[in-house]
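>>> pasting the structure only:
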C-alpha cells in the first residue's frame, strides 16, 4: 500500500477504531478518522458523506452500521469506495458468526465486503476484554460494584482490543492478508467470575455477583435504558456461552502477529478503574 495515502478508519472513536487509528499513526501511517461528529464526517445514513471520506484513500477499516440494513448500506458504500480508488477493506465482524454458520442471513456484511471487488480481510473477534471498562452494559455494573449476569459458569476467551487493532493494522498495511478470515481470541478460557476476580485483585475493590435468570437480566438491561431487542440479543449471546459453543481458542492473533495474544490480566493491569 502507498504509505502516503491516508487509511480511512470508520468508527474511529470506538473501542477498536481509536486503537487502529493510534497504532497506524505510531507506525508512520496517516489515519483518517471518520465518524458522524469528527472533522471528517461519515454517516452510514447520509451517502453524501461517503465520497469525501474515501477520496485519496486506498485502505479502509470498516465497522458497519450494525443495524438490520447494515449489509445493504455496506454494499452501497463499497461501490462508492472502490469506484474512487479504495483497494483494500478490513471488516470488523464477530467470531460468534461461526456458531450461526447455518444461517446465511447472518453473513450479509461479510458478503458485501467479499463481493466489493477490493481485496478484503475479515476479523472475527470474541468478546472484548474492554467491555468491562468501556462498554456501558458491563461498565456501569463494575462502576457500581454489583455485577448482574445471566451466566457465571460458561467460558469465553476474551480478546484484548489492542490485539484486534494490531491485527487490523497489519491487514490494512501489509501484503499477505487478502482473502483471509482471522478468528481472534485471547490465550485462555475464562468465566465472567474469573474476570471479575482479576479486576478485584488489581483494583482493590470487591464486587457483589448477582446471578439472574434470562427474564431478570432482560429487566436489568431495560432498567439501564436498553431496548427489548438489545436485551434479547444479549441473552442470546449468553446462551451461546452457557451452552459451551464459544469455549475454544482461535489462532488469528498468532497467525498475523507471530506472538501469543495478550492475557486478560495484562488488560486489567493497564486499566484505570472508575467506581461510583
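All right, it came through fine. Since the model is a prediction, treat every value here as computed from it, not as a measurement.
>>> rest of the way, CA atoms for contacts and neighbours
Noted.
>>> If you count neighbours, what's buried in stretch 236-243?
238, 239, 240, 241, 242 (16 or more other C-alpha atoms under 10 Å).
>>> Counting only strands, which of the residues you listed make the cut?
Of the buried residues of stretch 236-243, none are assigned to strands by DSSP state E.
>>> Make CSV from those and add distance to residue 44 to it.
Shown next, in CSV, are the buried residues of stretch 236-243 (distance: C-alpha to C-alpha, whole Å):
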residue, distance to residue 44
238, 29
239, 31
240, 30
241, 31
242, 34
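>>> so of those residues, which ones are in helices?
Under the assignment DSSP state H, these contribute 238, 239, 240, 241, 242 to helices.
>>> Next secondary structure after the longest strand along the chain?
When the chain is parsed with DSSP E, its longest strand is strand 119-125. Counting by DSSP states H and E, the next helix or strand C-terminal to strand 119-125 is helix 131-134.
>>> Use this one as the comparison:
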C-alpha cells in the first residue's frame, strides 16, 4: 500500500467516488469525505476542514454545487490556505467550462504556490442517469431551455481517469486539462439517443428559462442552485462551449468515450430499466 494519502472531497459525487475507486484499486490510500462521513466535510463549515485534511498529502476537490456560484471563490481560497497549513502539497480541482466564477477559483489555485491541476469539464453524460435529469428520463419527458445549443458532453469515467492521472503522475503537475466528449450534441439529441437505446419513448420539450426555474422552485431547489441553473442555461449555454477539446487525449493518450458508449453502458447497468412509457 502506498503511504501517500489523497483527500477526496465529494465521496458520493459523480466524479469523487470514481476517483476514489481508481486510487484504491491502484493501491493508494484515500480519505473520501462528505457531510455524512467521520470526519465530515461540509463546504458551509470550514471549521471542520482541518480534521478532514490532517495526514493527507494531496486532494481531489469538487466544490458543491458548482464553482460558478459567487461564494465559491472565497471557499476555495479558504480551502487552499487550510490545505497548505495541513501539509497538502498537490490539489486537483474539478472545474467547469465557460464559467467566469470557476475560472476565478482556478486562478487562486494556479497562483497558490502548491502543485496543482485543473480538470475543466463540459456537461457530464451522467446528468442523464445519476443527476438532475434521471427522473425526467424515467418519466418519459425531458423539459429544458437551450435545446438548440450543442455541447460536447463528457463521460464522468473519463473525468475521473484524468484526475487519477493528475494525482499519480508527477509529470502532469501544474497543467490544466479541458475535457470534453468527442462530438457535439444538443440535449434533444441526447434524449433521442437514450430513447432509442431503452426502446421506449422519451420526449424532449423545449421550455423557457422562466418556466424551467419556476418548476425547480416548486421542487424546493435552494437559491444558490436556482442561481446556478439560471447561469448555466442563460450565460454558459450561449454557444461558447460548442467545440470539442483534446484534454482527455493530452492527459491519457486516448480519445474520450462517446455519448453513445455511455448510453449503452448505462442501459446494461439497468439504471433506466424502470422508465415509464408515455401516452
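Yep, it's here. Since the structure is predicted, the reported quantities are computational estimates derived from the model, not experimental observations.
>>> Can you give me the TM-score here?
After superposition, the two chains reach a TM-score (TM-score structural alignment, normalised by the length of the first structure) of 0.89; 268 aligned residues with a C-alpha RMSD of 2.1 Å.
>>> one step back: so the longest strand of the first structure matches what in the second structure?
Mapping strand 119-125 of the first structure onto the second structure (TM-score structural alignment) gives residues 115-121.
>>> Touching the matching stretch from outside, list them.
89-97, 106, 109-110, 154, 159, 162-163, 166, 172-180 (C-alpha atoms under 8 Å, 6 or more residues apart in numbering).
>>> chain center to that stretch, what's the gap?
Remark: stretch 115-121 of the second structure is offset 12 Å from the chain centroid, using C-alpha atoms, centre = their mean, to the nearest Å.
>>> Over to stretch 187-196 of the second structure?
Centroid displacement of stretch 187-196 of the second structure relative to its chain, using C-alpha atoms, centre = their mean, is 21 Å.
>>> can you pull out the helices in the stretch 101-250 of the first structure?
Counting by DSSP state H, counting those that start in this stretch, the stretch 101-250 of the first structure has helices at residues 108-114, 131-134, 136-144, 161-173, 192-203, 214-223, 228-242.
>>> Next, the angle from the third one to helix 192-203.
An angle of 50 degrees separates the directions of helix 136-144 of the first structure and helix 192-203 when computed by axes from the mean of the first three to the mean of the last three C-alpha atoms, to 10 degrees.
>>> Show me what counts as buried in helix 136-144 of the first structure.
Neighbour-count burial for helix 136-144 of the first structure, counted by 16+ other C-alpha under 10 Å, picks out 137, 138, 139, 140, 141, 142, 143.
>>> Identify the residue of the second structure aligned to the third one.
Structural correspondence for residue 139 of the first structure with respect to the second structure (TM-score structural alignment): residue 134.
>>> That match reaches residue 125, doesn't it?
No - with contact defined as C-alpha atoms under 8 Å, residue 134 of the second structure does not count as touching residue 125 (11.0 Å).
>>> Common neighbours of the two, please.
Counting by C-alpha under 8 Å, 6+ apart, residue 134 of the second structure and residue 125 have no common neighbour.
>>> Pull up the gap between residue 194 of the second structure and residue 276 of the second structure, please.
13 Å (C-alpha to C-alpha, to the nearest Å).
>>> What of residue 22 of the second structure?
According to C-alpha to C-alpha, residue 22 of the second structure stands 34 Å off from residue 276 of the second structure.
>>> before we move on, what about residue 142 of the second structure?
Taking C-alpha to C-alpha, one finds residue 142 of the second structure at 13 Å from residue 276 of the second structure.
>>> If you count surrounding residues, which of those two has more?
The neighbour count for residue 142 of the second structure versus residue 276, taken as other C-alpha atoms under 10 Å, is higher for residue 142 (21 against 16).
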